[in-house]
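1. coords please:
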Amino acid sequence: MSFYTCLVVMAGGALGTLGRYAVSVAAAPISRDLPWGTIIINVTGSFLIGLFGTLTLATGRFPASENLRLFVMIGICGGYTTFSSFSLQTLDLMRNGAALRAGINIAASVALCVAAVAFGHVIATYLNGPAAPPAIDDKA
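-> Have a look, this model is predicted:
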């Protein structure tokens, strides 16, 4: 891991984070009943990492350098959504014949992440004290 590679990933992460914010703001008017901004981000990020990651393999139609792949797949997609990495890893498990492990990955990731969010929320609510309302702002 070189300093230059770290800069490449950081630059991609900044762009991905900005993209996430822009989509969240744009989707706010339709996100009253469901967090459509987050859903859109997760779906488009998953699509992007699948498309780019496959097209730019050494055996793909548009082979790309490792730094370009890191810039897009770790930087941009990672800043935009980590759900894209989860989706790619799950697809790889399925493609390699590990359907059971893919199912466990899906169930464990969803259940553990929802439980972790709930646990963090409980701890933060406690730390906030009784004056603060126990709500989560999903627009952050």
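
2. Please count neighbours and contacts with C-alpha atoms only from this point.
-> Noted.

3. wouldn't residue 36 be in contact with residue 27 here?
-> Yes: in this structure residue 36 lies within contact range of residue 27 using C-alpha atoms under 8 Å: 6.5 Å.

4. I'd like to know which elements the helix ranked longest in the chain is packed against.
-> Across the chain, the helix with the greatest residue count (assigned by DSSP state H) is helix 99-128. With contacts taken as 3 or more C-alpha pairs under 8 Å, 6 or more residues apart in numbering; DSSP states H and E, helix 99-128 sits against helix 83-95.

5. And the helix it packs on, how far out from the chain middle?
-> Computed by C-alpha atoms, centre = their mean, to the nearest Å, the separation of helix 83-95 from the middle of its chain amounts to 12 Å.

6. How about stretch 109-121?
-> Here stretch 109-121 shows a centroid-to-chain-centroid distance of 15 Å under the convention C-alpha atoms, centre = their mean.

7. now do stretch 108-116
-> Relative to the chain's own centre, stretch 108-116 is displaced by 14 Å; criterion: C-alpha atoms, centre = their mean.

8. I have a second one here; can you model it like the first so I can compare?
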Amino acid sequence: MFKTLLIIGLGSFCGGIFRFLLTRFVQHHFLSAFPFGTMAVNIAGCLLIGIFYGLFERGHLFNADIRLFLTVGLCGGFTTFSTFMNENFVLLREQNYLYFISYTALSVILGLTAIYAGHLIAKAL
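-> You can find the predicted model right below:
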């Protein structure tokens, strides 16, 4: 059990660092109240987990430790649903309804599209 927790923790550590760096990079290039950085991270995370699970279904990456590292650890540490919800709360509190609706709708639609694209990419490999 300790080994499993260590594998997940290492993946989460890496994912959290990648999330921080990508969020800052994107938000720095889109100076706006709209949370582009978090949205980019969540969409990228959806694409990654789609690719990983697509590869698992094809019989690649059978190792359970690698699966845990990549999905629960890396993707879990990388994606930011709690931050997404908090940012929506702030947009609502500030009565920025257009950004709230746009952010929520785009995140859900693009996230599902990215997961589907990830599966397609994995099947094409």
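
9. Could you quantify their similarity as a TM-score?
-> TM-score for the superposed chains, counting by TM-score structural alignment, normalised by the length of the second structure: 0.61, backed by 87 aligned residues with a C-alpha RMSD of 2.4 Å.

10. Just give me the residue closest to the centre of the second structure.
-> residue 45 (2.6 Å; C-alpha atoms, centre = their mean).

11. hmm, who's touching whichever strand or helix holds that one?
-> Taking DSSP states H and E as the criterion, the element that holds residue 45 of the second structure is helix 36-57. Residues outside helix 36-57 of the second structure that contact it (C-alpha atoms under 8 Å, 6 or more residues apart in numbering): 19, 22-27, 30, 61-62, 67, 70-71, 75, 78-81, 83-84, 103, 107, 110-112, 114-123.

12. Could I get the buried residue list for it?
-> Counting neighbours by 16 or more other C-alpha atoms under 10 Å, one finds that the buried residues in helix 36-57 of the second structure are 36-55.

13. Give the next helix or strand downstream of that helix.
-> Next helix or strand after helix 36-57 of the second structure toward the C-terminus (DSSP H and E): helix 64-68.

14. which of the residues in that next one are buried?
-> Residues of helix 64-68 of the second structure classed as buried: 67-68 (neighbour count, 16+ other C-alpha under 10 Å).

15. Where does that helix end up in the first structure?
-> Under TM-score structural alignment, the match for helix 64-68 of the second structure in the first structure covers residues 66-70.

16. what separates that stretch from the chain centre, distance-wise?
-> Averaged C-alpha coordinates place stretch 66-70 of the first structure at 18 Å from its chain's average position (C-alpha atoms, centre = their mean).

17. do the same with stretch 13-20 of the second structure
-> On the basis of C-alpha atoms, centre = their mean, stretch 13-20 of the second structure sits 11 Å off its chain's mean C-alpha point.

18. Look up the average distance of it to its aligned counterpart in the first structure.
-> With mean C-alpha distance after the TM-score superposition for the first structure, stretch 13-20 of the second structure departs from the first structure by a mean of 0.3 Å once superposed.

19. cool, and stretch 36-53 of the second structure?
-> Relative to the first structure, stretch 36-53 of the second structure is 0.5 Å off (mean C-alpha distance after the TM-score superposition for the first structure).

20. how far out from the middle of the chain is that stretch?
-> With C-alpha atoms, centre = their mean, you get 4 Å for stretch 36-53 of the second structure.

21. got it, and stretch 29-47 of the second structure?
-> A distance of 10 Å separates the C-alpha centroid of stretch 29-47 of the second structure from that of its chain, computed with C-alpha atoms, centre = their mean.

22. Same question for stretch 21-29 of the second structure.
-> If you compare the mean C-alpha spot of stretch 21-29 of the second structure with that of the full chain, they lie 14 Å apart, counting by C-alpha atoms, centre = their mean.
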